[in-house]
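Chemist: Next come a sequence and a model predicted from it.
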Amino acid sequence: MRGKVRRKYDKEFKTMVVNLCLSGRKSREVALEMDLDRSMVQRWVREYDTYKANSFKGNGNPVMTAEQEEIAHLKAELHQAQMDRDILKKAVSIFSKSDSKNFNL
């Protein structure tokens, strides 16, 4: 027996559900009406409260502000630069060992 099939909801649907909750209806009531889990509705409302128009990017992508996106990009660049540095350090170490063997008198 297989588990539940994961359903996907587009941004418009999520926004409509959030607007129903913000108009004064209870999340439990909206969840029952739309055949959704109550915790999912509450999570959508929290996300909308936090990010407003930037909410619900989709496909598991985290919602980030412009500053958070820049920080993530800079962290990725730093990580790449550190890896490049470590590779160069190892290469220098290897070549300097082989040079000392060739010139050892």
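Modeler: Sure thing, it's come through.
Chemist: Please count neighbours and contacts with C-alpha atoms only from this point.
Modeler: Noted.
Chemist: which helices and strands sit right next to the strand or helix carrying R46?
Modeler: Using DSSP states H and E, R46 sits within helix 38-51. Where contact means 3 or more C-alpha pairs under 8 Å, 6 or more residues apart in numbering; DSSP states H and E, helix 38-51 is packed against helix 11-22, helix 27-34.
Chemist: Looking at those helices, spot the one closest to A81.
Modeler: helix 11-22 (36.8 Å; C-alpha to C-alpha).
Chemist: If we go by neighbour counts, what in that closest one is buried?
Modeler: By 16 or more other C-alpha atoms under 10 Å, the buried positions in helix 11-22 come out as K14, T15, V17, V18, L20, C21.
Chemist: what does the helix holding R46 contact?
Modeler: 14, 17-18, 21, 27-28, 30-32, 55-56, 63, 65 (C-alpha atoms under 8 Å, 6 or more residues apart in numbering).
Chemist: adding another structure so you can compare the two:
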Amino acid sequence: MKKIRKNYNLEFKMQAVSLSEQRGNVSSIAQKLEICKESLVTWRKLHKEGKLTYEKQISSDPIREKLLRLRKGLEETKLERDILRKAVGIFSKKDG
């Protein structure tokens, strides 16, 4: 039988971490929430590192950051190109 991977939203993860920190027993909290103990341990670790927050998360991977920066630059270049095309079209029209 195929195992289905569950996805939990950030709010659920934050509440689970908060509950586990208050009560202290990770395995019993995981069992009550019907989640894997290892997932809760990972979420707690990410929370301590400051990576599990409500703020927009940006990857610390330098390759990913470079890719995002290049994509943003490409979008700006496309916008500039489109503006120049429109300007050429406007100025090349003959008054008639």
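Modeler: Arrived safely, thanks for sending. In this text the structure is predicted, and so the values were computed from the model without any measurement.
Chemist: can you put the helices and strands packed on helix 38-51 of the first structure in a markdown table and add distance to A76 of the first structure?
Modeler: Output for those, formatted as a markdown table (distance: least, C-alpha to C-alpha, whole Å):
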| stretch | distance to A76 of the first structure |
| --- | --- |
| helix 11-22 | 28 |
| helix 27-34 | 38 |
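Chemist: To K4 of the first structure, which of these lies closest?
Modeler: If we rank these by C-alpha to C-alpha, the stretch that ends up nearest is helix 27-34, at 17.0 Å.
Chemist: Spatially central, which residue of the second structure would that be?
Modeler: In the second structure, the residue lying closest to the centroid (C-alpha atoms, centre = their mean) is Q57, at 5.0 Å.
Chemist: circling back to that earlier point, would TSV of the buried residues of helix 11-22 of the first structure with distance to E69 of the first structure be doable?
Modeler: Shown next, in TSV, are the buried residues of helix 11-22 of the first structure (distance: C-alpha to C-alpha, whole Å):
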residue	distance to E69 of the first structure
K14	23
T15	23
V17	27
V18	25
L20	30
C21	29
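Chemist: Just give me the closest of the residues you listed to F95 of the first structure.
Modeler: Lowest distance from F95 of the first structure to the buried residues of helix 11-22 of the first structure (C-alpha to C-alpha) belongs to K14, with 58.7 Å.
Chemist: Spatially nearest residue to the closest one, not counting backbone neighbours?
Modeler: Of all residues not flanking K14 of the first structure in the chain, W44 sits nearest, at 6.9 Å (C-alpha to C-alpha, 6 or more residues apart in numbering).
Chemist: Would you check how far apart that neighbour and E77 of the first structure are?
Modeler: Per C-alpha to C-alpha, to the nearest Å, W44 of the first structure is found 32 Å from E77 of the first structure.
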